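# Below is the sequence, then the predicted model.
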Amino acid sequence: MRKLALTAAQEGIWLGQQLQPDSPMYLAAEYLDIAEGLDVARFRSAWQQTLAQSAALRVCFDEQDNQPYQFVADTSLVVNTSLVANVEDALPVIDLRQENDVEQVAQEWMAQDLQTPIDLRHQPPYRSALLRLSDDRYWWYLCIHHIASDGYSFGLLTQHVVNAYQQSSPVYSKPSVYSKPSVYSKPSVKQTLGDYRELINLDEHYQQSKYRDLDKAFWVEHLERSDFNYQPSMAPGSDYAEQIADRAIRFSKTQPSCWLEQVQSYLTTLVSSDRIAGPAPSWGDVALASVAALYYHKRGVLDIRLGVPVMGRMGSAAVRIPGMVMNICPLLLSLQHEPLFADLVAQASLNMRQSRPHQRYRYEQLRRDLGLVGGEQRLFGPVVNVMPFDRHLRLAEQPVTVHNLSAGPVEDISFAFVQLPQGQVRLDIDANPNNYSLEDLERLASDWQVIAEQAVRNIHYQVPIGMDEMSWADGGELDKKSATVWHQFNEQVSLRPDALALVDGEQQLDYGSLQAKVGTLAHYLSQQGVGPNRIVAIALPRCSDAIISMLATWQCGAAFVCLDPSGPASRNQQIMTDARPVVVIDPLFITRYQASASTHSDAPENGVKCNTALAYLIYTSGSTGKPKGVMVSQQALGEFVQGAVQSYGWQADDRVLQFAPYHFDACIEEIFVTLAVGATLVLRDDQMLESMASFQATCRAWQISVLDLPTAFWHEWVYACCHQGWQIPKDIRCVIIGGEAVQAERVKDWELLLARSPAAQNIALINTYGPSEAAVVATCQRHQFGALDLGRPLPGRQALIVDEHDRWLAKGQSGELVLAGGG
């Protein structure tokens, strides 16, 4: 017995099998459908001849000093699963003729066999059988461990058996292949398979040669860009399964021959254009491009690495030797958004040609070279196999149909394109069932078909992104073209001048009176130099004068920034230095204004002239503790207010509590959504917050119908109501919360409160989210029992998730939230 080293391709498979010794994942299998006329004895003899010539089917494996090795067993010792040389055992016949649904039973028999692992230390690396379906019809089943055979080798072996069978016929006159010549056959009756040991020698020579170093340098140079390391799964959720299943699931779809004709016509047109440099692309390049297009469509990936299985044999003696040689090489494609399909085809063709001399460098080693081992790091995304070999066989003058059952382990998903005898193209999608369902694969096949058929009809076809697949949420259109809040306020003044607009303690102002006070202050401000592109600082406590000052600033065409009168002087000074207001409206300013003789003069008429004009400044704490100013335009504010009106459902007869301090942008929502719908804004006082009982009683006394509260305060209020046995005040019909995550316990308390009072069943609880940069609120969710989250964007707003490189992510993936919209 001569011990032989494992090839680089075999080492990874051996290690994987040892880690999961009871797993059949490395079994590959196919069957040949032999319609009629089979001589079983002759076929068994042909199989025995193939066993004798193919050492790959007679290899045994073991370890010595933790080092794996292999040796080739004598022919007489290797028959199916027995060590007794018996031709019947080498190829048993399983008679299924008495079964009702014979094909289904045969499929189940083969599926069951594929669930039985092969013990590489004690069994030959294959199993085979003839399944007899009728008197004349047989399925020849062949299962081989991947360590001994790749997909190309299946073709060599089956071709050898068929040729040996034909040659044993007394009327043999020609090889069994029809149509064009195959790489599997030669017009010779003395066809033999090459020496298995030569495969091992070729691998050892390559591993020690300069060519390996050159190939490594080529791949590392082309793959070291981190942009390509993001290759999400195509499964729902985009995450990879933690474990490879014992057997992949499969969905197949066949394209009619006219599609391949369209592909050839498309390629002719493409070659005549200026997009192709070098030799013309093949239909295989179109197949590769079609999967890349599908990947982009489903996941929005712009820098794609497909995994492309390659023979690794061309130009060497390995082309005639069965064994495990196949490699998987990355194919890089760089896309723009909505890429031209023609560009994908051109890239696929060019990059495959450039990589062809370097395809022997093992992908397992390349992952280690690039540090892509473990975690979610992937050398490539989907695997795409374009079958380059012609396996159109004939046996006993009848066509033999080859059916692949399993191509071995599938980590995530693979697409195999097989050209059929009549010109059709079959797409087999294999996937890890731990991550995909058959319904998922069917949807992928359907989406691929749409792209593939549309692409080859139009050389200018651009691949669309599948919005339903991406982490994209759209709040929809605004009901009407948004106007500035200033104009929305004045519209309410015109419609309902006598309606109550503002309540501040004993003071009550209708919309007409409020507008008059705004105009008078605006005139005074204009005399102080306030106008377009100016900033006014407002440093007032909660009072009607603060609201009037905000509106008067806009009537002058300026913008405001609110200071915290009780806040640190140093922070206010930093804001003043940064904002550089022309006027500071504080209590002293109001005193001077009220004493001025000009208070009855006409107001300026300019108002807000431009949507892009600044509406207000708001200062956040900033990550460094230094106040950071956020500039919000009139357009952004107007669209927010219009979106909030649509989402919240506030009405003109509502009484909205003005709760938030003016240096928090929650006050913008309370004040201006209220005035935009013609409702009444009720300013709270400090006594209201002395206790939850006081808050509860005041809401009831003031007939508040809308509360806009910080989530933390809502937590305390709901807890108090629930545990004190209070009912929600009867006039409240809408509660807006925001500012932090909602506690699940308080949501349960809220639901208990609603259950206590039938009148409270219709109260809307709306959770909101939005940074100051997004103009107060960007998303909201209406409570419908259960946990509350960020919900969906307001009308006119969109949201998406990106990674650390600003790449758009698919649904289910974690990343950073990006908010979008007008303004």
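Looks like it arrived, so ask away.
# use CA for all of it now, contacts and neighbours both
Noted.
# Beyond the longest strand along the chain, next helix or strand please.
Ranked by residue count under DSSP state E, the longest strand found in the chain is strand 398-407. Sequence-wise, the next helix or strand downstream of strand 398-407 (DSSP states H and E) is strand 413-419.
# After that following strand, which helix or strand is next?
strand 425-431.
# Pull the residues that contact the helix or strand that that following strand is followed by.
With elements assigned by DSSP H and E, the helix or strand that comes after strand 425-431 is helix 438-455. Contacting residues not belonging to helix 438-455 are listed as 235-236, 249-253, 259, 290-291, 293-294, 341, 429, 431, 461-463 [CA atoms under 8 Å, 6 or more residues apart in numbering].
# Give me the subset of these lying in strands.
249, 250, 251, 252, 253, 429, 431.
# Which among the residues you listed count as buried?
Buried members of those, counted by 16 or more other CA atoms under 10 Å: 249, 250, 251, 429, 431.
# Adding distance to residue 751, write the residues you listed out as TSV.
Formatted as TSV, these follow (distance: CA to CA, whole Å):
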residue	distance to residue 751
249	44
250	46
251	46
429	47
431	43
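# Let me know the closest of these to residue 230.
Nearest to residue 230 among those is residue 431, at 19.4 Å by CA to CA.
# ok, now which ones touch residue 172?
residue 166.
# elements contacting the helix or strand where residue 127 lies?
Secondary structure assignment for residue 127, by DSSP H and E: strand 126-132. With contacts taken as 3 or more CA pairs under 8 Å, 6 or more residues apart in numbering; DSSP states H and E, strand 126-132 sits against strand 93-95, strand 138-145.
# put this beside the first:
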Amino acid sequence: MHERPNRPTSSSAAHPGGPPSRALPLLTAQSGIYYAHQLAPLGTELNTADRVEITGPLDGDLFTEALVRTVGEADTLALRISEADGAPVQHVVPGEPRVHRLDLTPERAEAWMREDLARPVDLASAGGLMTQALIRVGEDRHWWYQRVHHIAVDAYALSLIGQRVAELYTAAVAQEPAPEGRFAPLGELTDDEAAYLSGEEYAADRAFWAGRMAGYAPEAGPVNADASAGDGLLHRITDLPASALDRLSEAARAAKATWAELVVAATAAQLHRLTGTEDVVLGLPLTNRRGPAALRTPAMAVNVLPLRVAVRPRDTAAGLLRRIVLEIREVRRHQRYPQADLRRDLALESADAPLTGPMVNIKAFDTALDFAGLPGTVRNLAAGPVESLAVGAAPGPDGGLRLTLDANPAAYGEADLAAHERTWLRCLDGLTELLLTTPDRPVASLDLLTDDEVRAATAGRTEPAPLLTLPQTFTAQAALTPGAVAVRSTLAGTFRGALTETDAPGTALTYAELDAASDRLSQLLAGLGAPARTGATVALALPRTADMVVALLAVLKAGLVCQPLDLGHPAARTLAVLEDARPVAVIGTAATLAAL
């Protein structure tokens, strides 16, 4: 390995030594990272890192000058974190950054970066939050390695830093004056957030989230029984070609959406299909940057908030995507509300209590960089902690789309993650096809298993199918999931159910409520002596409410035959049906029976 020191340049004056700044409070996004670090100060899960692969005759000295100047302009890269009066504070401490200059083979460069990523970080030490390196890995091939603790940057901040280095390098190669810096002092961001937290917008955001998350009961995520302490994140990558991205974009446009929103919709549909839940809650990372200063300044500001969406089997592909679009729009309007405050409001005091299900991290912006005509391809090496599962999508090589899955090994094993990836990709492809061909088809029609997977799952099964009637099958399901919603109607009926909202015009019945109501009606039919005749018919003169489902199930439980009547038919037609069927009973409302 060969390493040489930085060449002294005039640009290094951009970060002169000097006294530290005034003590600044942590941004709310930083606070969560700080307390996570305190729980595991020797851990490395909070490191973030990118490798920018630069192809072509790069001038290493000019690049180093551009990098040193950029680091000097970014307050967040010169932070020291400490405590004052029991509360964490941060100081901007100017100093000369070190840039490692290395000549290594790609294999040794990979090992060097892995070793650096595995090194614990001291938040209070000078320059301890980051490592910067320019590694020559071959003729006209360089890797810019940048590792920064998550308390200082998020993905958006890293993109700003990369753009600034490329801008300064390009100007230096052209022998043009360096473009004026755009980064604002970090104090502007902390002052702005302090004003928000004490203002009316914060109160409005809190009210919004109280309504949005009313009745939310988080469920524990998956557990990998084979996990071992110290296992690193599991990672899977799928690169789709440009034609696939064009197809996603075309499918989304028909619903006035983007490919990014289509990826979110597919993730919600997959979770619904895999778990059966109709209350899907995804984690949505939001830039949490409002105003010009925040938009142009590197910092750790990202805020992960819940995207709560109802997903039901009857939802059409177009309808689900449109619902996702509208919900994301609403959440973005209230993205500044701190996640920690929302957890407090929901009484999620334990760090192990999940606020959301899988996180969906969409980076719709192109991260490719241009160094005076030399392409710089950004490869993410570490994105920070993952509670359970994080799915990602971003522009990929050659105009395509890169899809990623990151999983906590405590929740997923390698085989679990591979299976999840297959169903996710199949759901994305299936939802896209529905939008392009039959957007009014329900999401319940999506096939998550291939024919080969179905054959593999059923191979060797020779046991006969259980001889159960529909009422018996329903009763068994009611015993398994008594509190789950079994039927939902937009029209009110006799049976409303405990889960039906007070002001709701319709009805929601759980499996237990539907089972009990149909039992009562079945017993009433038996009391009338209806089952005495084999094949006896009961006519149903009911509107399409939950009452119809209760009556249908009751008739079947009584061993009778249903004869539904179409209430839209002329009276003469209905009477002809009744004369032909000769029902032993007719079930209806006062209004429908009077019309017969």
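Received it, and whenever you're ready, just let me know what you need. Computed from a predicted model, the values in this text were never measured in an experiment.
# tm score of chain vs chain?
TM-score for the superposed chains, counting by TM-score structural alignment, normalised by the length of the second structure: 0.69, backed by 454 aligned residues with a CA RMSD of 3.5 Å.
# tally of neighbours for the counterpart of residue 275 of the second structure in the first structure?
Under the alignment (TM-score structural alignment), residue 275 of the second structure pairs with residue 299 in the first structure. Applying other CA atoms under 10 Å, we find 26 residues neighbouring residue 299 of the first structure.
# ok, now residue 457 of the second structure?
11.
# Equivalent analysis for residue 87 of the second structure, please.
Using other CA under 10 Å, residue 87 of the second structure is surrounded by 9 other residues.
# Repeat that for residue 313 of the second structure.
Residue 313 of the second structure, neighbours per other CA under 10 Å, totals 15.
# Please list all residues in contact with the aligned residue in the first structure for it.
For residue 313 of the second structure, the aligned position in the first structure is occupied by residue 337, per TM-score structural alignment. Contacts of residue 337 of the first structure were listed using CA under 8 Å, 6+ apart, and they are 302, 465.
# one step back: specify, as a residue range, where the longest strand of the first structure falls in the second structure.
Under the criterion TM-score structural alignment, strand 398-407 of the first structure matches residues 374-383.
# could you show me where the strands are in the stretch 501-650 of the first structure, in order?
Applying DSSP state E, counting those that start in this stretch to the stretch 501-650 of the first structure gives strands spanning 507-510, 535-538, 559-562, 583-585, 614-620, 628-633.
# what's the closest of the ones you listed to residue 425 of the first structure?
Taking CA to CA, strand 628-633 is the member of the strands of the stretch 501-650 of the first structure nearest to residue 425 of the first structure, at 56.3 Å.
# Contacts only, for residue 135 of the second structure.
100, 101, 102, 103, 104, 109, 142, 143, 144, 145.
# Please point out which of those the first structure shares.
Retained contacts for these in the first structure, judged by both residues aligned by TM-score structural alignment, their matches' CA atoms under 8 Å, are 101, 102, 103, 104, 109, 142, 143, 144, 145.
# Adding distance to residue 330 of the second structure, write those residues out as JSON lines.
Shown next, in JSON lines, are those (distance: CA to CA, whole Å):
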{"residue": "101", "distance to residue 330 of the second structure": "47"}
{"residue": "102", "distance to residue 330 of the second structure": "48"}
{"residue": "103", "distance to residue 330 of the second structure": "50"}
{"residue": "104", "distance to residue 330 of the second structure": "49"}
{"residue": "109", "distance to residue 330 of the second structure": "45"}
{"residue": "142", "distance to residue 330 of the second structure": "43"}
{"residue": "143", "distance to residue 330 of the second structure": "40"}
{"residue": "144", "distance to residue 330 of the second structure": "38"}
{"residue": "145", "distance to residue 330 of the second structure": "37"}
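# how about a markdown table for those residues, with distance to residue 178 of the second structure and neighbour count added?
Formatted as a markdown table, these follow (distance: CA to CA, whole Å; neighbours: other CA atoms under 10 Å):
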| residue | distance to residue 178 of the second structure | neighbour count |
| --- | --- | --- |
| 101 | 23 | 21 |
| 102 | 26 | 20 |
| 103 | 28 | 17 |
| 104 | 31 | 18 |
| 109 | 31 | 19 |
| 142 | 23 | 25 |
| 143 | 23 | 24 |
| 144 | 21 | 23 |
| 145 | 23 | 22 |
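# Grab the nearest non-local neighbour of residue 366 of the second structure.
Spatial nearest neighbour of residue 366 of the second structure, chain neighbours left out: residue 395 (5.8 Å); criterion: CA to CA, 6 or more residues apart in numbering.
# what lines up against the one you found once you look at the first structure?
By TM-score structural alignment, residue 395 of the second structure lines up with residue 419.
# Would you confirm that its match contacts residue 425?
Yes: here residue 419 of the first structure reaches residue 425: they are 4.5 Å apart, a contact under CA atoms under 8 Å.
# Just give the number of residues close to residue 419 of the first structure.
Neighbours of residue 419 of the first structure (other CA under 10 Å): 21.
# Distance of it relative to residue 257 of the first structure?
From residue 419 of the first structure across to residue 257 of the first structure, the span is 9 Å (CA to CA, to the nearest Å).
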